[in-house]
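A.B. asks: Sharing a model that was predicted from the sequence below.
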Amino acid sequence: MSELREAALVSKAWPFEEARRVLKRYQKQPPEKGFVLFETGYGPSGLPHIGTFGEVARTTMIKTAFEVISDIPTKLICFSDDLDGMRKVPGNVPNSEMLYDHLQKPLTSVPDPFEEFESFGHHNNAMLRRFLDTFGFEYEFYSATEFYGTGQFDEILKRAVEKYDEIMAVMLKSLREERQQTYSIFLPIHPETGRVLYVPMKNVDKENHTITFDDEDGKEWTLPVTGGNVKLQWKPDFGARWAALEVDFEMYGKDHSTNTPIYDSICRILGWRAPEHFTYELFLDENGQKISKTSGNGVSIDEWLTYASTESLAYFMYQKPKTAKRMHFDVIPKAMDEYNQQLVAYHKQDLKQQLNNPVWHIHGGDVPQSNMVVPFSMLLNLASAASAHDKETLWGFIRRYAPDATPETHPDLDAAAGYAVKYFEDFVEPAKTFRLPTDQERSALEELAAAFRDGDTALDLIVRKNEMMGNEDPLPEVDFGSDEFLQSVVFAVGKLHGFENLRDWFKALYEVLLGASQGPRFGGFAALYGVEETAALIDKALAGDLA
């Protein structure tokens, strides 16, 4: 057994824990189909949102972990439920008025309001696949419209007719009495209107595999369940799809968790062992509400990628999947910086630590080196101080701070600079609120500016601070423009000017100089922005030119 596999078999990282559960299914013998099947589902009733990406990203992490601990081949299917009827018109699409005449039609029969694809379902499928392809996921895409229409689902549908009473018994236990009177696991697609019908069955013919029902106008129809004439209600569809494809693993949100026994029972009735499950907590918007495709709240895939890298998004998805997380634009900078911190740490860790590091799972074990010599949060503050509206402005500062860095040698840093400018323009600049300093803060800022302009003054401040605090700390190494020395100067000024809690001093720096209540490690900011430039920024604040 390789060292990697041995470590993976005991790793506490959640993808390895889930992978080991899947492997237990085949302790006695490998799957007859020749591979272990991971599935993720997508309901294309609205534009793909970030939660959809999260399912594929997390499932891929588990699939990759499985491939480390087992030699059994794997496959990932992304299944789109695009035969579902459109129940309401999404609020975040153009030309929405054109959709109202197509309510209850399968999504692949609804015109595309974007006027780019043959249907709304095709459009949303394409949006999902475009992103998954951009990220480099390895998957096979399945369309319910095609799956039902080409007969791939026919055998399971016939079996569902034959086992109709058993499946109905499972479903009826979960329904209110009023709903029980009209419920059927089958939803016929009207031969004339093309609408998905929610009507009771008059007859289910187990020999001919047909259903008989009255449409909304009272006309009786008899249809075969095969060939795309009928689809299954969504709960039976879950279990039937697992049985048809012989799915071994699928994850879904907490809102599905109460239905798990139903899905599993139907899957078993139709002849397949229920797959392993992983239930994740839901994403919330800035108001604590569940994000939704149809309402368009929260952050979309494209919006995240306007302001940050795909790796930062994958990092966000990796973190605590069983904990509800607020997903709004203000989480993006933190995700960018924490991802890079983990990337830097990875190459200094032993194998056990590496397997527990999120970046191993984000990159499937092939983890690159970090070239982010400037944190993203620092780039944001630099953009704010310089009022930068292009990344070339930031590179003027970066080159002075890190002379060996160029956009060509540090592409991740170059991309991050572009993200920082865009984030600054859209979120930081509109919210900037400067204030004038108090008398205490003014005195401290004047002395800080003087220290930044003269090395001897800076050293004297540090000596005075040490004497005041009664310690004999050695003087910091005198590298006047370094992050650490400048931070020592800022710290000394705060102590000498009576800030009992230095957080108040740093908060004053951010509010007076940067127009925000939070900010960077100020010594590092001054080193990047420039010592003389920082002193000039202080002068402008003291003159009232910022507030």
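C.D. replies: Looks like it came in fine. Residues are numbered from 1 along each chain as shown.
A.B. asks: C-alpha from now on. contacts and neighbour counts both.
C.D. replies: Noted.
A.B. asks: can you pull out the helices in the stretch 301-450 of the chain?
C.D. replies: In the stretch 301-450 of the chain, the segments counted as helices under DSSP state H, counting those that start in this stretch are 301-307, 310-318, 332-346, 351-355, 358-362, 376-386, 391-401, 411-423, 439-453.
A.B. asks: nearest spatial neighbour of residue 65, skipping sequence neighbours?
C.D. replies: residue 16 (5.4 Å; CA to CA, 6 or more residues apart in numbering).
A.B. asks: what about the one you found, how many neighbours?
C.D. replies: 25 (other CA atoms under 10 Å).
A.B. asks: any idea which element the nearest residue to residue 453 once chain neighbours are set aside lies in?
C.D. replies: Distances taken as CA to CA, 6+ apart put residue 532 closest to residue 453, at 6.4 Å, once the chain neighbours are dropped. Taking DSSP states H and E as the definition, one finds residue 532 inside helix 531-542.
A.B. asks: Residue 59 too?
C.D. replies: Using DSSP H and E, residue 59 falls in helix 50-69.
A.B. asks: angle of that helix against helix 310-318?
C.D. replies: 80 degrees (axes from the mean of the first three to the mean of the last three CA atoms, to 10 degrees).
A.B. asks: Which strands or helices does the following helix or strand past helix 50-69 pack on?
C.D. replies: The helix or strand immediately downstream of helix 50-69 is strand 74-80, counting by DSSP H and E. Secondary-structure packing of strand 74-80 (3 or more CA pairs under 8 Å, 6 or more residues apart in numbering; DSSP states H and E): strand 36-42, helix 50-69, strand 140-143.
A.B. asks: repeat that for 10 Å
C.D. replies: strand 36-42, helix 50-69, helix 120-135, strand 140-143, helix 144-149, strand 249-253 (3 or more CA pairs under 10 Å, 6 or more residues apart in numbering; DSSP states H and E).
A.B. asks: For the last one, which outside residues touch it?
C.D. replies: Translated: strand 249-253. The contact list for strand 249-253, computed with CA atoms under 10 Å, 6 or more residues apart in numbering, reads 18-19, 21-22, 36-41, 51-52, 55-56, 58-59, 62-63, 76-77, 242, 257, 260, 274-283, 321-322.
A.B. asks: For residue 102, which non-adjacent residue is closest in space?
C.D. replies: residue 110 (5.9 Å).
A.B. asks: and the comparison structure, right after this:
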Amino acid sequence: MTTLRDAAMTSKAWPFEEARRLMKRYEAAPPAKGHVLFETGYGPSGLPHIGTFGEVARTTMIRRAFEVISDIPTRLICFSDDLDGMRKVPDNVPDPVALREHLQRPLTSVPDPFGKYESFGHHNNAMLRRFLDTFGFEYEFISATEFYNTGQFDTVLRRAAERYDDIMAVMLKSLREERQQTYSIFLPIHPETGRVLYVPIKHVDAKDGTVTFDDEAGREWTLPVTGGNVKLQWKPDFGARWAALDVDFEMYGKDHSTNTPIYDAICAILGGRKPEHFTYELFLDDQGQKISKSKGNGLTIDEWLTYAATESLSYFMFQKPKTAKRLWWDVIPKAVDEYHQQLRAYPGQGVDQQLANPVWHIHAGKPPESRMVVSFAMLLNLASVAGAQDKAGLWGFIRRYAPEASPETHPDLDAAAEYAVRYFRDFVAPERRFRLPDDQERAAMADLVQRLKGWEGGLDAEALQTMVFAVGKEHGFEPLRNWFKGLYEVLLGASEGPRFGGFIALYGIDETVALIERALAGELAEAQTTA
């Protein structure tokens, strides 16, 4: 009998492939620190976003896969780069003018514009932690400010001073000539103003572990590199953090991929072992452009969760992480329905198939039962024809179709009904375009009405689908999909739609007859033009 671990060792699911690659890191001996360390980074200059979710969710999937194939304990650290200077005042904070005097100060030294936390950095860190806790991620939080100030970084920072020339040689190769003239891996934090200074370093004393520089007023200062007096530029910081924490695995977006040799080299110079990397492709907007926080051309976490449950977003993140994916409103219904299709399939699958099933990775091997007896796409169409203003308007139809279902026994369906009404109102309704049927469609729809009026097969979705199919065949639609396309465009105002037999079963025989008769009378198209 194949065990879970045996199956995991040959599974082609990408989290297991990454986990096996990571396991090879310790083939000779287990880690001296006693665990395998996963890390994700966060820039707290803004609120957590969908990319933050993706990194932590995908890293967690690999972590859980690793725990199946190895007995080595694991940890996940979420590291916040909150010692970074505030380079610009965000637009979405109260009284942004008041923050201007704090530009270039570390985010943990900038007052919280919301007045709730010790600093703006502490505020955004709290948002990150609440964000991660909401999704049930298991992680440990590290603040860069605390990491630098409490001396946890001191050994590596002194080593960076000792090996300054070697690290600078790596960095200078990657910089333009004019940038090379003033660049240093160390950024002093001014003892008086508290600002992070981008100034040339006049001297690095490897023995004493100090840097000497002139501030913007021309005054000379000498500061120790330890104790939070300086911070590292972001690229050296990446590699130095790997060395300091002995990180075993970190993933990041494709936009970092050209810097990977730099991070690796600096980690090695500082006495560390480069971690295993995983580079994922970036998300695209509806025009195929890379999603940017500053442009606001993608979906936020809150926007996705306005229209669907968290698991659907996890499902989207699981799919093909090394392929650029369009992240736009219309992917949400598809993600919801595919997630529930996989949930329904899971109990009947063998262990190999289960490990390849996204829901195993979304739920760490313990997926729940799907209670979605009606698909999200069908709920959207039902909301359309029923004119539902809230989920209660859908439940009358759902109960007739599935008498065993209720909001209490089918909470995922109940939540989906509410999401569907919201999604329909905001995205489907504004785009509907009804048209009148042509002569062939009119004759076929009139025939369908008569057959439905004499129907005695109950609400059997498959039988109804067969009957609708037969009507299209008998009326000469070639290809047959043109018949269904006509039904969707005339009755639903869209070029695509559900299996029509299932729609009839859910909406009701009499209600479907009335809908078709209204369309044949021109009422749907007329209502559109007079709206």
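C.D. replies: Everything's here; your move. Keep in mind the model is a prediction, meaning the values are calculated, not measured.
A.B. asks: what's the residue nearest to residue 419 of structure 2 when sequence neighbours are not counted in contact with, if anything?
C.D. replies: Closest residue to residue 419 of structure 2 apart from its sequence neighbours, by CA to CA, 6+ apart: residue 307 at 4.7 Å. Contacts here follow CA under 10 Å, 6+ apart; on that basis residue 307 of structure 2 touches 329, 332-333, 336, 415-424, 426.
A.B. asks: Could you identify the most distant pair in those?
C.D. replies: 329 and 415 (18.1 Å; CA to CA).
A.B. asks: Now do the same for residue 223 of structure 1: helix, strand or coil?
C.D. replies: For residue 223 of structure 1, the assignment made with DSSP: H, G, I helix; E, B strand; the rest coil gives strand.
A.B. asks: So it is in contact with residue 202, correct?
C.D. replies: No: counting by CA atoms under 10 Å, residue 223 of structure 1 does not reach residue 202; the two are 11.8 Å apart.
A.B. asks: Which of the two has more residues huddled nearby?
C.D. replies: A count of neighbours by other CA under 10 Å puts residue 223 above the other of residue 223 of structure 1 and residue 202, at 18 against 13.
A.B. asks: so how far is residue 351 of structure 1 from that one?
C.D. replies: Computed with CA to CA, to the nearest Å, the distance linking residue 223 of structure 1 and residue 351 of structure 1 is 59 Å.
A.B. asks: And for residue 108 of structure 1?
C.D. replies: 48 Å.
A.B. asks: between these two, which one's more packed in?
C.D. replies: residue 108 (26 against 15).
A.B. asks: just to revisit the earlier point, does the residue nearest to residue 102 of structure 1 touch residue 124 like I think?
C.D. replies: No: with contacts counted by CA under 10 Å, residue 110 of structure 1 stays clear of residue 124, the gap being 11.5 Å.
A.B. asks: which bit of structure 2 covers the helix holding residue 532 of structure 1?
C.D. replies: Counting by TM-score structural alignment, helix 531-542 of structure 1 pairs with residues 509-520 of structure 2.
A.B. asks: buried ones in the matching stretch?
C.D. replies: 509, 512-513, 515-517, 519-520 (16 or more other CA atoms under 10 Å).
A.B. asks: And the contacts of it?
C.D. replies: 385-386, 434-438, 441-443, 445-446, 448-455, 458-459, 464, 487, 490-492, 503-506, 508, 521-526.
A.B. asks: Figure out how far it is from the centre of its chain.
C.D. replies: 41 Å (CA atoms, centre = their mean, to the nearest Å).
A.B. asks: Likewise for stretch 177-193 of structure 1?
C.D. replies: 36 Å.
A.B. asks: Which residue range of structure 2 does stretch 175-186 of structure 1 align onto?
C.D. replies: Using TM-score structural alignment, stretch 175-186 of structure 1 pairs with 175-186 in structure 2.
A.B. asks: and the corresponding residue of structure 2 for residue 286 of structure 1, helix, strand or coil?
C.D. replies: Under the alignment (TM-score structural alignment), residue 286 of structure 1 pairs with residue 286 in structure 2. Per three-state DSSP, the local secondary structure of residue 286 of structure 2 is coil.
A.B. asks: Return the residues in contact with residue 286 of structure 2.
C.D. replies: 297-298, 326-330.
A.B. asks: how much space is there between it and residue 296 of structure 2?
C.D. replies: Taking CA to CA, one finds residue 286 of structure 2 at 12 Å from residue 296 of structure 2.
A.B. asks: Residue 514 of structure 1 reaches residue 436, doesn't it?
C.D. replies: No: assessed by CA under 10 Å, residue 514 of structure 1 is found out of contact with residue 436, at 11.6 Å.
A.B. asks: what do those two both touch?
C.D. replies: 508, 541, 546.
A.B. asks: With distance to residue 356 of structure 1 added, can I get these in JSON lines?
C.D. replies: Shown next, in JSON lines, are those (distance: CA to CA, whole Å):
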{"residue": "508", "distance to residue 356 of structure 1": "39"}
{"residue": "541", "distance to residue 356 of structure 1": "46"}
{"residue": "546", "distance to residue 356 of structure 1": "46"}
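A.B. asks: one step back: among the contacts of residue 307 of structure 2, which one sits closest to residue 372 of structure 2?
C.D. replies: The closest of the contacts of residue 307 of structure 2 to residue 372 of structure 2 turns out to be residue 416 (CA to CA; 8.3 Å).
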